[in-house]
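Asks: Got a predicted structure here, sequence first:
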Amino acid sequence: VSAQSSIHVFLCREVWEKTANYSETMLILSLLVLAITGVTIQVLLHYLKLLLYTRRFPKAGLIYPLIGNANKLYDVPPEEILPVILKLAMKTDLRKMAAALGTKSIMMVFHPETTEAILSSNLHIGKSVEYDPLNDWLGGGLLLSKGAKWKSRRKMLTPAFHFRILEDAMITFNKYANNLTQSLLADGDCGRASLDIFPFMAKCTLDIILESAMGTGWFIQSQKSMDYPQVVNAMLRLIQHRQRSPWLMPDILFNLSPWKRKSDEYLSVLHGFSRSVIEQRRNEMKNSKSNDLGKRTAFLDLLLQARTSEGQELSNSDIQEEVDTFMFEGHDTTACALSWTILLLANHPEEQDRLYEEQIDIFGQENIDGLIENHHLNQMKHLEYCIKEALRLYPSVPVYGRTLESDVKLDGEIVPKGTDFLVISYLLHRNPLIWDRPNDFLPRRFSSDFSSGSSSTTTTTTNKNNSNNNNNNIEPKSLHRSPYAYVPFSAGPRNCIGQRFAMMEEKAILSTLVRKIKFVAIDRVEDVKPVIEIVTRPHRGIHVQCVPR
């Protein structure tokens, strides 16, 4: 009896344990099914929300669950992204286009009225998620910061771009522009060899921003091997790849990918260089007399001497994020603008000749190699037109992104809060509703006397094969354009703080170059593809011959 009882108890216990294990397994499976069901419902509801949003506007095509419209860009070569977006935009009302990247709703705009709706706002000033991959590099600097931090930093740094300080930078502009001229003529064998001019422009503008804004002379142009410009290029390519791959945008997934190791390698170089710049200037300040500070620089000195509202010095990370931001923005965007301008001038020798004649009128033949002074810049009207037209065709920043803080009515329909609003300046500047012959290089369109009658003597085209177009059939739309039709430095409260500095720098460099070098085209304009890598970069460079005058 005792043995039978033991067997009975054992069997009951075994049955109970199996039942308990089965119940536990079923509970886990049930919870897993509920979780999957919940996630699926959330995805479907969000997808339905995206469909309802996009159906009210012209859209970029069919929206797929989880990826949105990312399929249209992922397998596209970098140099074909802008043409794809342009092709899609031409099927719309040329004002706006709804899209989705991953699960994020997007509104692209490329008309002055729809552009003004976002750029003029004092509410919608937070940058969109497309800027998130820049966080590890630029931190919370002026480009990426928002709210109270952005307002306080903007107020703190604005004095660094006072006109008197900008005038002091002319010595720096002259010095490094002349170094650039010598480098182009030497490396180009006085016009007998072709050069990719972009690396030369990048080194020159980096020299200028380091000395004029950071107060430290590094003489980058004299260094044959310099890691920083090359690593900037590599980092921007990585960021662009991440931006068009929705699965790499979340940090948790990006950190698990092989791209993370590459990013860390690049950041080590970029941050190491900016820390060296800060440390060098800090040591110079310690060894300088107080009344000498600020003579050569304003920007970095302001950061090193700044105090918070609580009276505390800025932390090392606060200083570095602003230095990283301005070193990148202060040299790379200007290098792009200079390179595109030279490409256009090389392909339009009549405009280049007109620039040279203007320089002779200003300096005189006997002083054609003279140094530029501030009053000279105001006389360089045609040079200014050429720079502005180059920035219209190839804006240094092709896309500006904001995240909506509230619902916005756009052309009578509601764009919901949280949508990423992208101003496609590259398309805005080529919108045929706004610009006459939008793809043509017409510097005089920025002249106050531009008219259909006068344009026949100044019109050129970005494509030489189309040079036989009837130039007399041009209506001067540019005379009546909105201020939001042309935004190479953005617009509204978050416009570029250094735009006056950039224009002075570009005019000084191009004036020096045009007076000493005749640029001869190797690449045709239509063969040089622009690539969106935060800035508008030339795919595979820009090649010209540099012939001494």
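Replies: Alright, I've got the coordinates. As the structure is a prediction and not an experimental result, all values here were calculated from the model.
Asks: From here on, just use CA atoms for contacts and neighbour counts.
Replies: Fine.
Asks: Apart from its chain neighbours, what residue comes closest to V408?
Replies: V415 (5.2 Å; C-alpha to C-alpha, 6 or more residues apart in numbering).
Asks: go on, T308?
Replies: L314 (6.7 Å).
Asks: So the one you found is in contact with R307, correct?
Replies: Yes: under the criterion of C-alpha atoms under 8 Å, L314 makes contact with R307 at 6.2 Å.
Asks: Going along the chain, name the strands of the chain.
Replies: 96-101, 104-109, 194-196, 399-403, 408-410, 413-415, 420-424, 517-521, 530-533, 535-538, 543-548 (DSSP state E).
Asks: between the ones you listed, which one is nearest to Q379?
Replies: Nearest to Q379 among those is strand 517-521 (20.3 Å), distances taken as C-alpha to C-alpha.
Asks: Report all helices and strands that the closest one contacts.
Replies: Packing partners of strand 517-521 (3 or more C-alpha pairs under 8 Å, 6 or more residues apart in numbering; DSSP states H and E): helix 316-347, strand 543-548.
Asks: try this one side by side with the last:
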Amino acid sequence: MGLSEGYFRSVMVGLVLYLLLRLILSCWILPILVYRKIRKNGFGGPTPRFPLGNVTEMKVDTKIINNVASSSLAISHNIHPIVFPYFARWQKSYGEVFVYWLGKEPFLYIAEPEFLKKMSSRVHGNKWGKPNVFKHDRKPMFGSGLVMVEGDDWVRHRHVINPAFSPPTLKAMASLILEPATKMLERWTTLINSGKLEMDVEKEISSMTGEIIARATFGLRNEKGSEVFEKLRAMQFTLFNSNRYVGVPFSHWICPKKNLEAKKLGKEIDQLLWSIIKDWDGSHHRYLVGYLMEGEKLSAREIVDECNTFFFGAHETTAMALTWTLLLLAIYPC
């Protein structure tokens, strides 16, 4: 009995030591070796503190700038130092190209067009790598959509999607854009005439662009498209509120409830998209789902992921650009 207990304890001690060594190797030794190799190749940047990398610095800078911004009434169009204070500070110290770290994952920051042009001329678009850490953390959002696939899969997805964004196709979608925009402006006019001089412009534009994207993806009268959009927005807030430690080992355990909520929303969105694809009868060729289903070049799973990608990629960028444009027009009316 004593021999068996001793053997069991030895095995357990050995297992614990093995896991501890793997943890140290993964979280400290390997990232340090990668950091030294990057420095040796001429890339500067802030010094990381593993296993958090530069996350602590980023949080401190964001907290400081938020306190300053909340106490100031001044509005400036120079938004970069306010939204990304750490990038603005590092850019002054290390130039327009540098490496920063999220946990044990290095990221290349590029604010120099010529550098990007030079890199693009030497490396084809389908050869650019996609960070595995984002593939995992953003899987409920993008799945295996265009922003996540690589190599030949990227070429295939791009080839299928390109026709949906040709000038003639976009011109044919003008009515899909015009109607929601007109309705929004008429609603604003009514509110102003009734004496309400303040409104949440960002919320209004976000709702309007969401309706446009739902129509452009699934058609004019597909109510399921709007439901998908609402759930995708909920997932977006859930993911970005929980994954603040991207790249940090075991970060998915920090907010398990939020991560489970995002996965649940992901499954509900998939079911809605599956039902839309199943009911598709080929009459909506001019909508995105029609192009994705043409020729059976993409699997049903890939079509679902591309719909998700289109919602996220098209909505946030468009809504923010329009909101910021209106703000600039308000600041500089002449």
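Replies: On my side now, so go ahead. Here the structure is a predicted model, which means the values were calculated and not measured.
Asks: returning to what we had before: redo the helices and strands packed on strand 517-521 of structure 1 as TSV? Include mean neighbour count and distance to S120 of structure 1.
Replies: Converted to TSV, those look like this (neighbours: other C-alpha atoms under 10 Å; distance: least, C-alpha to C-alpha, whole Å):
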stretch	mean neighbour count	distance to S120 of structure 1
helix 316-347	22	22
strand 543-548	22	38
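Asks: Make TSV out of the ones you listed and add distance to L513 of structure 1.
Replies: Converted to TSV, these look like this (distance: least, C-alpha to C-alpha, whole Å):
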stretch	distance to L513 of structure 1
helix 316-347	10
strand 543-548	10
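Asks: and the counterpart of T56 of structure 2 in structure 1, how far is that from W259 of structure 1?
Replies: Correspondence of T56 of structure 2 to structure 1, assessed by TM-score structural alignment: N71. With distances taken as C-alpha to C-alpha, to the nearest Å, N71 of structure 1 is found 20 Å from W259 of structure 1.
Asks: And for the residue nearest to V408 of structure 1, the neighbour number?
Replies: For V415 of structure 1, the neighbour count with other C-alpha atoms under 10 Å is 24.
Asks: ok, now which ones touch the residue nearest to Q236 of structure 2 when sequence neighbours are not counted?
Replies: Spatial nearest neighbour of Q236 of structure 2, chain neighbours left out: M141 (7.3 Å); criterion: C-alpha to C-alpha, 6+ apart. Contact analysis of M141 of structure 2 by C-alpha atoms under 8 Å, 6 or more residues apart in numbering lists 232, 235-236, 266, 308-309, 312.
Asks: which of the residues you listed still touch in structure 1?
Replies: Mapping the contacts of M141 of structure 2 onto structure 1 (both residues aligned by TM-score structural alignment, their matches' C-alpha atoms under 8 Å) leaves 266, 308 still in contact.
Asks: What's the match for G147 of structure 1 in structure 2?
Replies: So G147 of structure 1 corresponds to G151, using TM-score structural alignment.
Asks: what's that match in contact with, if anything?
Replies: By C-alpha under 8 Å, 6+ apart, the neighbours of G151 of structure 2 are 126-128.
Asks: Please produce TSV containing these, extended by neighbour count and distance to K63 of structure 2.
Replies: Converted to TSV, the contacts of G151 of structure 2 look like this (neighbours: other C-alpha atoms under 10 Å; distance: C-alpha to C-alpha, whole Å):
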residue	neighbour count	distance to K63 of structure 2
N126	15	38
K127	13	37
W128	12	33
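Asks: Let me know the closest of the residues you listed to L220 of structure 2.
Replies: N126 (34.0 Å).
Asks: ok, now how distant is that closest one from E114 of structure 2?
Replies: 20 Å.
Asks: repeat for L239 of structure 2
Replies: For L239 of structure 2 relative to E114 of structure 2 (C-alpha to C-alpha), the value is 34 Å.
Asks: In terms of packing, which of those two has more residues around it?
Replies: The neighbour count for L239 of structure 2 versus E114, taken as other C-alpha under 10 Å, is higher for L239 (20 against 10).
Asks: Just confirm the more buried one contacts K264, I think it does.
Replies: No: using C-alpha under 8 Å, L239 of structure 2 is not in contact with K264; the gap is 11.9 Å.
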